[in-house]
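Enquirer: Predicted model, plus sequence, below.
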Amino acid sequence: MSQADALKNGPLETYNRRYSQRGLLNRYADGRRQYFVYRQMTMAGLSALIGLLTFPLVGLLVFLVAFFGDMLDTVYLARATPIGENGRFRQVQVISGITAAIQALSLAFLAWSPSVFMHSADHLHQAHATPLFTVGILIGAAINATVILPYNVPAGITRLAVYGLTPLVAITLESIIETGGGMDEVQLFQIAGLGVLYFSVFFFVSFIVGRYNRSRKNTLAMALQHKQLAQINAKLQAQQLQSQRLALVAENANDSVFLMDEKGRISWVNEAFTRITGYRYDEAIGKMPGALLNGDDTDMAVVRALEKGRATGKPFRLEICNRRKDGQLLWLETNQVPMLRDDGTVETIIAVERDVTAAKQYEQQLKDARIAAEEGARVKSEFLATMSHEIRTPMNGVIGMAQMLERTQLDEEQKLYADTILGSARTLLSLINDVLDLSKMDAGEVILSEVDFDLPACFQQTLQLFEPQAQEKGITLDLNIAPDVPRIINGDDRRLRQVLLNLVGNAVKFTDTGGVGVAVTTSRVGDRLRLRFSVTDTGIGIAKEKQDQIFERFSQADAAITRRFGGTGLGLTISRLLCEAMGGEIDVTSDPGKGSCFSVHLRMQPATGANLAEVAASAQQAGRSLEGMRILVAEDNRINRLLVEKYLQDEPVTLEFAVDGAEALEKTPDFAPDVILMDMSMPVMNGLDATRNIREMDIRQPVIAALTANAFDSDREACLKAGMDDFLSKPINRDDLLAVLRKHCPAEGRSAAV
């Protein structure tokens, strides 16, 4: 039997089952059934005696009445018990009280019958003995009722009441019959004797009930004590079993386990301690762990933390660098738990140490790999920045001069050559921009500039760029903006244009018949706007199994597409990354030969009104004249200086050039420029240093606009931080250059004499 079963079937549970009201009633019923035959034998003997003293039929009648009353009580109890937890206890208790009354009345009839039947003329000489006979039987029955009273109180009280009232009723009836209601001296003495008898029975009942209660309390106390002892024993056995198991675990654990006394000396070690540290049991006992394991590489701050942790008497964990017996480096993760005495002092310290040398080495490898990766990313970033500058600088000259060439008088063949140069240069520039954008996104350097902007104008201006190409191919280019779309919203319009350019550019490129449609809708989600636009075309379409691949870098749906239409396969990758950066997503549905639909969902905000005045001012500045503006161009590349000169040769401005930052710094006080176009990368002094120095001069401060081939967002931030006011990336577009100059020119112009 398990400990749980022993507790479940222990003395307390047995006590509860036996001495509960249900348990007592069940025991009462068992006793009534068990002694039924003995009771009938007794009543049969008494009935036979009554029959011999009176008449045989009287004895038979008396027995039948007594038998019927006892059988009724016993049969009911046999059928109604045992009573379970859900049994009708109260009902059985009440009915058993009634059957007990019937049984008591039948026995009382047996006891009283001689007094009834011996008053005939034939038995007058025996009548004086009948009261003693009756009282004797009733006293015996009362004693039995007293003994079983605690088991069924209602039945016991009922029986005692019937047995006590029977002689009183008999004396009363006798007095009525003999004297007409009065009592003689004999009857009065009989009543007095009954009072003494009742008094004696009362004390007897009290004695029996008190003894029963004392016995019950003693039994309960013994049961509780036994249960407490059983629980203590079970706890001790469990602790002993746990100690045995812990000892087995400690001895066979893979981790080093050792015990130390209150002074920190080793008192026991397991086999893993020897395997990990190299020290045998006899070499470790009595030694301080630090004396065995500390080496030149051990951090003394960690050693002090160990000592402090042991002194506090609280569990602690830390890592420490040790040395094995053979001198090899050993990193240990130690968990130490002090065991305290009753007075709170340390008795034993349990130390569990795990060899984490491999993990530490792996951690160092990861750290080295991370440093190498960061260095690689830095080198990559520097390389891309350098390549961007070195490629954009000559590209600036190529594109700029090609644009200037287009403005001259050319014949058809010359115009074809100029268009070819410009188209190829722009294709190469687009490739450079895509690679740089992808590099910035991989490095997490995408910076969103959220401003209020005109949403319909953003889409209209972007689509206008593709109208010549669409007209040339004979396809339609439609824009459908829902009526409820707000005109001004807040977001990064530059990134939105970039996504739209990629999607519409692809749609126009891959569509030969039919057309391209752009649909724009918005919806509100709480206090934010959700912008949705779709670009639908009737082009070549995309196979279903290829649709997941088109957003991967350098990937197109078919290698033949690259040969036929060109492209790097980066446009959709960049669009997906930009959508994710703006808290949105992009997806595609397509059928080969029927066309494609790219859907974009972006999170925007309602217009804040913060820069609406700036937008209006920009519109006013677009028509301003540059007359009298003084411009200093700090540029080390001769071609770029020539290009700026050509761009502005028809404008009423005064130009001055500097070949490096130091020369720009020198010319600024005397020339007093309104605007300085400052290259970032120049010999002698770069543009950032030159800008900082100019900002420290006590002069009328000019507007300084960065004119650089460094196109990263970080470069833009560096320029603004140095004190520049605007940013132009190479290759420079003439329209962009004029827009920046008009943006910063005085409203009424500036005379050359200023």
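Expert: Yes, it's here. Numbers count the residues shown, from 1 in each chain.
Enquirer: okay, CA-based contacts and neighbour counts for the rest of this
Expert: Fine.
Enquirer: And Phe657, which helix or strand is it part of?
Expert: For Phe657, the element it lies in under DSSP states H and E is strand 653-658.
Enquirer: And that strand, what does it pack against?
Expert: strand 629-634, helix 661-671 (3 or more CA pairs under 8 Å, 6 or more residues apart in numbering; DSSP states H and E).
Enquirer: Report the buried residues of the longest one.
Expert: Within helix 661-671, the residues that count as buried by 16 or more other CA atoms under 10 Å are 661-662, 664-665, 667-668.
Enquirer: And the helix or strand that it is followed by, how far out from the chain middle?
Expert: For helix 661-671, the succeeding helix or strand toward the C-terminus, using DSSP H and E, is strand 675-678. Remark: strand 675-678 is offset 56 Å from the chain centroid, using CA atoms, centre = their mean, to the nearest Å.
Enquirer: Alongside the first one, take a look at this:
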Amino acid sequence: MFRFPLLSLLQLLLPTTAAIAALLTPLYFSERQALLKELRVEQESKLENINLMLANTFGDTVNDLKVLASLHLWHELVDSTAREQREDIDQEAQDTVEQWHHFKKYYDLLYVLDSRGRIRFQWRAMPQITPRSPLQATPPYWPLLRELAPDQVFVSPVDIIETESLRFPLPVVYVGVPLYHQSTRKGVLLLRYQVNHLFEALLGICNTQGGLCLLANNQGYWLLGEDIREQWGFHFPERRQFTVRQQYPLLWQQMQHQSRGSLFSADGLFVYQSFSPLKEDSVSAESAAHSSRLQSNIRWWLIGFVPNSSIELYLERLNRDFLLSFTALCLLAAVAVLLIARDRQRKRSLQKLLETSNARFRSVSEMAPVGIFTLDAQGQPTFLNQRLLQLLQVHSLEEAQQRWIERLHPEDRDRVLKAWATCQQQRVPFHEKFRIVHHDSSSHWINARIIPLQQSSATDSFVGTWEDISQMMEQQKLLETARQAAEEASRAKSEFLATMSHEIRTPMNAIIGLTGLLLDTPLNPQQQEFVNTIRLSGDALLAVINDILDFSKIESGKLELESYPFNLCTCVEEVLDLLASRAAEREVELAADIDAGVPCTVIGDMGRLRQVLVNLIGNAIKFTQKGNVTLYVKAMPTPMSQYEFMPSYYSYLFAIQDTGIGISPAGMNRLFKPFSQVDASTTRQYGGTGLGLVICQRLVERMGGQIWVESKKAGEPLTVGGTPPAAYESIPIPESGSVFYFTVRFLLNPKSAPEAVNDTCHLANRRVLIVDDNATNRQILALQTKKWNMHPLVADSGASALTLLQQQGVPDVAILDLQMPEMDGLALARQIRTAYGQLPLILLTSLGNTLTESEKTLFSSLISKPVKQSTLYNALNNLFCEKQKAVSSKPATAPSFEQLKTELPPLRILVAEDNKVNQMVALRILEKLGYRGDIAANGLEVLDAVQRQPYDVILMDMQMPEMDGITATREVTQLFQGLKKPRPRIIAMTANAMESDRQLCLDAGMDDYVSKPIHLEELVRALRQCQPLQTPTT
């Protein structure tokens, strides 16, 4: 271990310590003077701020009084003689001063004096009109006030007021101006101003900085002192010894010769300056004599005081800092002496280690399988191992230095040299892949790396490697070729599927369309059954083809989402309408629970959302033998929506719960794979392509969400599939069944009108009896009625309901399910009518259940399942108010479908729409209007269909694959112009509701326009303008 002699250490330390002391001593005294100067400047700045504040305040006070004196009211008041006139002017003056005092809180007394000094009007802070007969005594300072010239202002010295109501003396100043009218003195306006708030403001400025703030009058009496008991000596005889002259004689002596200055004394630091509240046109009087002598000026003394104890604290901190600095520098000097000695020894040791390391590095480099080299600061090689010489095909370092640039491939040379120049100039790592050319013209790929050394030596500044990667590059080229071939095969497969689907669907559309025509002809029952079977089988096959086409569009990247405003709650209810008949056929209860806080007006692709819902709810109905299928909808804002300037995005959570057969853990692994079912028995029993869930997964991901499932078979544990989030609220599964969850992200529509809010004023606090044997329906109905502030009573059977009525009394309304075991809704209704008279009853019926006219009279309203919240609310609200307040956007006076059927013309209709769920919606609406429509999935199929059979109307979607609606319209127009026949009327369907889009459709030759989602009223309006071109068929 290195040792340094003590004597040598002392020989270095003592001169260093003396030098440090000699350096710090003048710095210390300089810092001490700077500190004292800083204290003085700080006090001077504080006094300047206070002086400015006082000057502004007194200036504002004089201006306020001059403005008030300019009112003509005071001349009338001084000149008035009649009693009635004086009373009117008194009241006017009182009102004027009160209004003025509302803004000027620090004035508490005002006098109006006539030319003889008599008080003609007096106002105090408490409203008071002092009678003028007999005239009051003369106020203070009258001898001075009567001498005021027209432009002069009177300001009194500070005085104090003592009353029993005041806890402390109140300092005041009187300010007066003469009242002149046409060069004739009419009197004086005298105002009393409370200056205590001035002192508070002064102390406020002082408290923000160091030191004390003192204030004395011209005689040296304290107006603000160190102790409140020393103030106001001119007023209190027992305090007359407390003056600047008595307490600080040196300061007082200097103040008599200088209007501003500073003084260091044994007491501390004093900084002072005089302040005059009067301007050139102002006069005042001495406080002591109240004589009639006019005085041109008065003075206050502003004094900033830093006690000696405070100065000692500042200096003590400075002394401590310098002592610590001296000690630290001495210690650093000692450490530096040690480090210098150790560093010399360390450098000698490191030099020896470096020589050993370089020798070892060169030995290892010669055995490395890659080329290794070192370069100096100019980029010249200082070492190359044998492998690098072999790669360059040279024999010496000098030859490599001359030939290495020649070996670079001409196509790579400029790039490599430019990267090497950047590495040299900016000291950044070099990493390039390039080719070198050998003597035999063969090329080799090199992966070169060069790293600048952080601590370069005299000879080496860079170290690098050359690695021959020719074999790896060849393998990568083969892999890239294979990848491109695989992608091309995948695209070819998807395009083949799309082409085959189109080729199969074209004749299928012909089959379905012709069976529709055949059904319009006279057929016997057996023929009718055969044709219906052909049409249903064609529809089923077309659905399979549509699944394949959707999947192929997704896989080939051709699926595009639309973005347009729609009502999410309406979309959910329309899906329930679409699937209600299927649920009724399987005797499955279908219900929906939309959370009260879900925003409904959004912007997105309603068609794709509806497609996902139809697929998942349809699967739930298909795999449920008995029980329920329930849809839950919730929403939550995304994190960005908390900022006002960011768009309002919401994340919507949909959950579809069924009580079906459930999914096994083994089947869960195949659930979201293409062309796969849970097991083979499922395919045999329920059918399907196995693409539905895959399509749903892709669509949900495109809409910014994820999809997952929880399922349980009887007697087996719960399994989870898909891509669930890290945290979510799970829905319990009682025995068996599944819950499919998915989320999507939509933008709230900023231009939508505020959503209608249920007016629960007619439903609040009303009792409602809910009778349903299905627990899920009971729970949903109870939650919905609670949202409307109703009080639900729940029964699971007719007998329980009758018992509840006997125990709880008669409610305001009862909601009954039609289908219940033992006692159905009709039987229960008859017993309730017999026992409880005209209790309003609402019946919930499944699709297909019809009642006789006599049975309908038992109920106030009939509602079809699944129950919509808006429909239930309207039914309840209509019972308790004269005017309907509906939540639904549909008008209450809308005509029935039966009435519309008679009003609309008979038409053959072709629906051109690529989305299968939108196809279902359109066909369902047309079916309700009495029409049977045919389907075309793109413009090419439209051309095939119109040549195959006649149509009166084409409902044309704007955006379709293969051929869009605009192009198809032009082609259909040209086709019928060539045939010299009237073409079908074309009605555009598009999600874009802007005027420019409407004009685009009309310019393309379309006849009318309806926006998506399709509204019944708008579609009816468009169809009313159509006329059949052939023999009418509906």
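Expert: Yes, it's here. Quick caveat: nothing in here was measured; it's all calculated off a predicted structure.
Enquirer: ok so, going back, can I get the helices and strands packed on strand 653-658 of structure 1 in JSON lines including distance to Asp326 of structure 1?
Expert: Converted to JSON lines, these look like this (distance: least, CA to CA, whole Å):
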{"stretch": "strand 629-634", "distance to Asp326 of structure 1": "68"}
{"stretch": "helix 661-671", "distance to Asp326 of structure 1": "64"}
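Enquirer: Go through those and name the closest to Leu737 of structure 1.
Expert: strand 629-634 (11.9 Å; CA to CA).
Enquirer: Just the angle for the closest one relative to strand 653-658, thanks.
Expert: Strand 629-634 of structure 1 runs at 20 degrees relative to strand 653-658, counting by axes from the mean of the first three to the mean of the last three CA atoms, to 10 degrees.
Enquirer: helices or strands up against strand 629-634 of structure 1?
Expert: strand 653-658, helix 661-671, strand 675-678.
Enquirer: The same query, at a cut-off of 7 Å, please.
Expert: Contacts defined by 3 or more CA pairs under 7 Å, 6 or more residues apart in numbering; DSSP states H and E place strand 629-634 of structure 1 against strand 653-658, strand 675-678.
Enquirer: can you tell me which of the ones you listed comes nearest to Leu428 of structure 1?
Expert: The nearest among these, by CA to CA, is strand 675-678 at 24.8 Å.
Enquirer: Show me what counts as buried in that closest one.
Expert: Here strand 675-678 of structure 1 shows 675-678 as buried, counting by 16+ other CA under 10 Å.
Enquirer: circling back: quick one: which of the buried residues of helix 661-671 of structure 1 is nearest to Asn433 of structure 1?
Expert: Relative to Asn433 of structure 1, the closest of the buried residues of helix 661-671 of structure 1 is Gly661; by CA to CA it sits at 26.9 Å.
Enquirer: got the helices and strands packed on strand 629-634 of structure 1 as a markdown table, with distance to Phe565 of structure 1 columns?
Expert: A markdown table is the format used below for those (distance: least, CA to CA, whole Å):
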| stretch | distance to Phe565 of structure 1 |
| --- | --- |
| strand 653-658 | 43 |
| strand 675-678 | 38 |
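Enquirer: Any idea which of those gets closest to Lys325 of structure 1?
Expert: strand 675-678 (67.1 Å).
Enquirer: tell me what the helix ranked longest in structure 1 is packed against?
Expert: With secondary structure taken from DSSP state H, structure 1 has its longest helix at helix 185-252. Here helix 185-252 of structure 1 touches helix 3-8, helix 11-19, helix 130-147, going by 3+ CA pairs under 7 Å, 6+ apart.
Enquirer: In structure 2, what range does the helix or strand just after the longest one match?
Expert: Sequence-wise, the next helix or strand beyond helix 130-147 of structure 1 is helix 153-179, with elements assigned using DSSP H and E. When helix 153-179 of structure 1 is aligned against structure 2 using TM-score structural alignment, it corresponds to no residues at all.
Enquirer: which residues in structure 1 does the one helix or strand Val172 of structure 2 maps to align to?
Expert: Per DSSP H and E, Val172 of structure 2 falls inside strand 170-181. Across structure 1, nothing matches strand 170-181 of structure 2 (TM-score structural alignment).
Enquirer: tell me the angle of the strand holding Phe657 of structure 1 relative to helix 661-671?
Expert: Using the same axes, to 10 degrees, strand 653-658 of structure 1 lies at 140 degrees relative to helix 661-671.
Enquirer: How far off centre is strand 653-658 of structure 1?
Expert: 65 Å.
Enquirer: can you give me the strands for the stretch 201-350 of structure 2?
Expert: All strands of the stretch 201-350 of structure 2, identified by DSSP state E, counting those that start in this stretch, fall at 212-217, 222-224, 260-264, 268-275, 282-283, 300-307.
Enquirer: Which of the ones you listed sits closest to Leu816 of structure 2?
Expert: Smallest distance to Leu816 of structure 2 across these (CA to CA): 85.2 Å, for strand 212-217.
Enquirer: quick check: that closest one aligns to which part of structure 1?
Expert: Going by TM-score structural alignment: strand 212-217 of structure 2 matches no residues.
Enquirer: Once you drop chain neighbours, what's closest to Arg495 of structure 1?
Expert: Leu578 (7.0 Å; CA to CA, 6 or more residues apart in numbering).
Enquirer: Please identify the residue in structure 2 that aligns with the one you found.
Expert: Under the alignment (TM-score structural alignment), Leu578 of structure 1 pairs with Leu699 of structure 2.
Enquirer: Its match belongs to a helix?
Expert: Yes - membership of Leu699 of structure 2 in a helix is supported by DSSP: H, G, I helix; E, B strand; the rest coil.
Enquirer: can you count the residues close to it?
Expert: Residues contacting Leu699 of structure 2 under the criterion other CA atoms under 10 Å number 23.
Enquirer: what separates it from Asp550 of structure 2, distance-wise?
Expert: In this view, Leu699 of structure 2 and Asp550 of structure 2 are 10 Å apart by CA to CA, to the nearest Å.
Enquirer: Mind listing the shared neighbours of those two?
Expert: By CA atoms under 7 Å, 6 or more residues apart in numbering, Leu699 of structure 2 and Asp550 have no common neighbours.
Enquirer: returning to what we had before: which of the helices and strands packed on strand 629-634 of structure 1 sits closest to Met404 of structure 1?
Expert: So among those, strand 653-658 is nearest, using CA to CA, at 18.3 Å.
Enquirer: Sounds good, over and out.
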